[in-house]
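Visitor: Just to be clear, the model below is a prediction. Sequence and coordinates:
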Amino acid sequence: MGSFLAAAVQLTSTPDPDANFASAEEQIELAARRGAELVGLPENFAFMGEDEQRLELAPFLAERCSSFLVTMARRYQVTLLGGGFPVPAEPGQTFNRAELVGTEGQLLARYDKIHLFDVDLPDGNTYRESATVQPGDHLPPVVDVPGLGRIGLSICYDVRFPELYRHLAQAGADVLFVPAAFTAFTGKDHWQVLLQARAIENTAYVVAPAQTGQHYGRRQSHGHALVIDPWGTVLADAGVSVSAAIAPIDPGHAQRVRAQMPSLRHRRPALF
């Protein structure tokens, strides 16, 4: 298997789904034109707005997001991750779901976010994701995609739970997807260092699509969609604009890093 280009798309999603889908398609097309074969959209790519509106739109968004991913993957001949969109769950709640779709429109993997962001930040913002989001009850999958290797899924706040990524690494993941809508306040200190840690400790590539800028009210995201190699080197950074971080994924490089730093083989889990 040779190297290929991966794109971590960066968006400023709003409460307007039509505008969000149009912006997402524009970035998918641009990434495909640059040669990307693996493309990831961020968490909340189709909608960033108040919880009440999200709950109202959830049945429509769930259907449209899945259909959009199939259409885009086929149209631009990319393997495409929709990094998180609402799907109806219990009354008054949704799942936050990621779907990975192949170039023929086939569903390759699905994951409902299990770690929910319930935090009071010093900047005055309070987040209670669990108030309207139901956590998934299955660990994220690793899927073998011909020509692209083994890809593991996660979503945003998951990045603070290293045991989840160790599960993905033990399942053979070569590429770790971390689509996110990381807050501006936490992102400036934690986003890049957490992603680099997940790459280094699992000797895997990290592809991290992101939200950026002002979405609605006081909701602001950090940006800096990243592609990071297994040594922890940042290969591409989208900055704070609507764009994409695009960089090569080289399986040979990953094998060399794992040979030089065989920490996964040195684990002694029986002691823990």
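Guide: Structure received. Residues are numbered from 1 along each chain as shown.
Visitor: Please count neighbours and contacts with C-alpha atoms only from this point.
Guide: OK.
Visitor: which residues touch Val206?
Guide: 175-178, 195-196, 198-199, 226-230 (Cα atoms under 8 Å, 6 or more residues apart in numbering).
Visitor: Could you tell me which of the residues you listed are located in strands?
Guide: Val175, Leu176, Phe177, Leu226, Val227, Ile228 (DSSP state E).
Visitor: ok, the last one - contacts?
Guide: Counting by Cα under 8 Å, 6+ apart, Ile228 makes contact with Leu195, Gln196, Ala199, Tyr205, Val206, Val207, Val234, Leu235, Ala236.
Visitor: ok, of these, which come out buried?
Guide: Buried members of the contacts of Ile228, scored by 16 or more other Cα atoms under 10 Å, are Leu195, Gln196, Ala199, Tyr205, Val206, Val207, Val234, Ala236.
Visitor: Tell me the one among those nearest to Ile249.
Guide: Tyr205 (7.2 Å; Cα to Cα).
Visitor: where's that closest one relative to Pro17, distance?
Guide: For Tyr205, the distance to Pro17 equals 31 Å [Cα to Cα, to the nearest Å].
Visitor: Any idea how far the helix or strand containing Cys65 is from the middle of the chain?
Guide: For Cys65, the host element (DSSP states H and E) is helix 51-76. Taking Cα atoms, centre = their mean, to the nearest Å, one finds helix 51-76 lying 16 Å from the centre of the chain it belongs to.
Visitor: here's the one I want to compare it with:
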Amino acid sequence: MARAALLQMTSGIDPEANASAIVAAIREAGAGGAQMLFTPEMSGLIDRKRERAAAKIVSEAEDRVLAAAREAASREGIWVHLGSLAVRPCEAGADAEASSGGRYANRAFVIDATGDIRARYDKIHMFDVDLAGGESWRESSAYAPGERTVTVETPLGLLGLAICYDVRFPALFEALGRARCDVIAIPAAFTVPTGKAHWHLLQRARAVEASAFVLSAAQVGTHEDGRETYGHSLAVDPWGDVLLDLGGERAGLGFVDLDHARIADVRAQLPSLANRRAIAK
């Protein structure tokens, strides 16, 4: 049995305030017996005013939210999955920055209990949509997409990484299923209209497809920049049963115990991973 903690946030425009909330959650998660804490997409900064946000988006080496999370993880002896931060890609060199067209990375980090970064994942699918209610988003104008799947061994087992809009693209989760992930993280800042329609449906479907636990820490409520997010941070078991739902009203921390025997049981009852066949095109 392993214990995870999910942090539901209402991140704002001040990275220092967001870092303080994450550090407090790391402390509380450790005290509650969690081996790993999960935070939402854009944990460090949510600001749709790009000129204002630009001054606060820096490289990994300069990012105070990342540094604070690493320090707290080491101090509390707990692993941390930062759902994502907006970072400048310059730490990878001038060639990488040029190839991104000056855009940022929407990047997840897995930090171990000594504060070391064990894995990074750049969101692959960009949220470029025009919703019926009038909301319009063009994530690709500010962020360069990632290009590869990422898995990493953690105290919860093999963890596969995804971010928010990725949940709508089955090929990514087929790849994570083939990797035999025990847990898949899908941190998010889902809009309210799409959340009401599809959030629970998609999270449960991905858990069933991969016969794995899905842990989805989410942003919630009305943010300082005026946007609204759906919340309902979820833990879903490999059968699709919801083990934890933090609701859509407020920020907070929740705990869930993961029984890894459940993975083997589900895969024995319904061996879809073993039965999968390549389909001719």
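Guide: That came through fine. In this text, all values refer to a predicted model and were calculated from it rather than measured experimentally.
Visitor: one step back: can you name the element that comes right after the helix holding Cys65 of the first structure?
Guide: With DSSP H and E, the next secondary element past helix 51-76 of the first structure is strand 79-88.
Visitor: relative to helix 51-76, how tilted is that following strand?
Guide: Going by axes from the mean of the first three to the mean of the last three Cα atoms, to 10 degrees, strand 79-88 of the first structure is angled at 150 degrees with respect to helix 51-76.
Visitor: how far apart are strand 79-88 of the first structure and its match in the second structure?
Guide: Strand 79-88 of the first structure, aligned to the second structure and superposed, deviates on average by 0.9 Å (mean Cα distance after the TM-score superposition for the first structure).
Visitor: Centre of the chain to that strand, how far?
Guide: Here strand 79-88 of the first structure is found 9 Å from its chain centre; the criterion is Cα atoms, centre = their mean.
Visitor: do stretch 83-97 of the second structure as well
Guide: That offset, for stretch 83-97 of the second structure, works out to 18 Å (Cα atoms, centre = their mean).
Visitor: Give me the buried positions along that stretch.
Guide: Using 16+ other Cα under 10 Å as the test for burial, stretch 83-97 of the second structure gives Gly83, Ser84, Leu85, Ala86, Val87, Arg88, Pro89, Cys90, Glu97.
Visitor: repeat for stretch 271-279 of the second structure
Guide: Ser272, Leu273.
Visitor: Any idea how far apart the tips of it sit?
Guide: First-to-last residue span, stretch 271-279 of the second structure, Cα to Cα: 18 Å.
Visitor: which residues touch that stretch?
Guide: Gly177, Arg178, Glu209, Ala210, Ser211, Arg267.
Visitor: Tell me which residue of the first structure lines up with the third one.
Guide: Glu209 of the second structure maps onto Glu201 of the first structure when the alignment is built from TM-score structural alignment.
Visitor: nearest residue to that match other than its sequence neighbours?
Guide: In this structure, Glu201 of the first structure finds its nearest non-sequential neighbour in Ser263, 7.6 Å apart by Cα to Cα, 6 or more residues apart in numbering.
Visitor: The one you found corresponds to which position in the second structure?
Guide: In the second structure, Ser263 of the first structure lands on Ser272 (TM-score structural alignment).
Visitor: where do the helices sit along the second structure?
Guide: Under the criterion DSSP state H, helices of the second structure are mapped to 15-31, 50-54, 64-76, 94-99, 170-178, 192-210, 261-269, 272-275.
Visitor: The second one vs the first structure, mean deviation?
Guide: On the superposed models, the aligned residues of the first structure are on average 2.3 Å from helix 50-54 of the second structure, with distances taken as mean Cα distance after the TM-score superposition for the first structure.
Visitor: Not counting its neighbours along the chain, what's nearest the residue mapped onto Val234 of the first structure from the second structure?
Guide: By TM-score structural alignment, Val234 of the first structure lines up with Val242 in the second structure. Ranked by Cα to Cα, 6+ apart and with sequence neighbours excluded, the top spatial neighbour of Val242 of the second structure is Val236, at 4.4 Å.
Visitor: Can you give me the distance of the one you found to Asp182 of the second structure?
Guide: To Asp182 of the second structure, Val236 of the second structure is 12 Å away according to Cα to Cα.
Visitor: Residues that sit against both of those two, list them.
Guide: Joint contacts of Val236 of the second structure and Asp182 (Cα under 8 Å, 6+ apart) are Phe213.
Visitor: wait, Ile163 of the second structure sits on Ile186?
Guide: Yes: under the criterion of Cα atoms under 8 Å, Ile163 of the second structure makes contact with Ile186 at 4.9 Å.
Visitor: so what sits against both of the two?
Guide: Gly83.
Visitor: Check the spacing between the residue nearest in space to the middle of the second structure and Gly77 of the second structure real quick.
Guide: By Cα atoms, centre = their mean, the second structure has its centre lying nearest to Pro187, at 2.5 Å. Distance from Pro187 of the second structure to Gly77 of the second structure, counting by Cα to Cα: 22 Å.
Visitor: try Ala144 of the second structure
Guide: Taken as Cα to Cα, the span from Ala144 of the second structure to Gly77 of the second structure is 33 Å.
Visitor: what about Ala24 of the second structure, distance to Gly240 of the second structure?
Guide: The value you get for Ala24 of the second structure to Gly240 of the second structure, if Cα to Cα is used, is 31 Å.
Visitor: which of these two has more neighbours?
Guide: Using other Cα atoms under 10 Å as the criterion, Ala24 of the second structure and Gly240 rank with Gly240 on top: 21 against 13.
Visitor: Contacts only, for the closest residue to the more buried one other than its chain neighbours.
Guide: Residue nearest to Gly240 of the second structure in three dimensions, not counting chain neighbours: Arg204, with 4.8 Å by Cα to Cα, 6+ apart. By Cα under 8 Å, 6+ apart, Arg204 of the second structure lies in contact with Val214, Val236, Gly240, Asp241, Val242.
Visitor: what would those residues look like in CSV with distance to Arg250 of the second structure?
Guide: Listed next are the contacts of Arg204 of the second structure as CSV, based on distance: Cα to Cα, whole Å:
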residue, distance to Arg250 of the second structure
Val214, 21
Val236, 20
Gly240, 24
Asp241, 23
Val242, 19
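Visitor: No further queries at this time; thank you.
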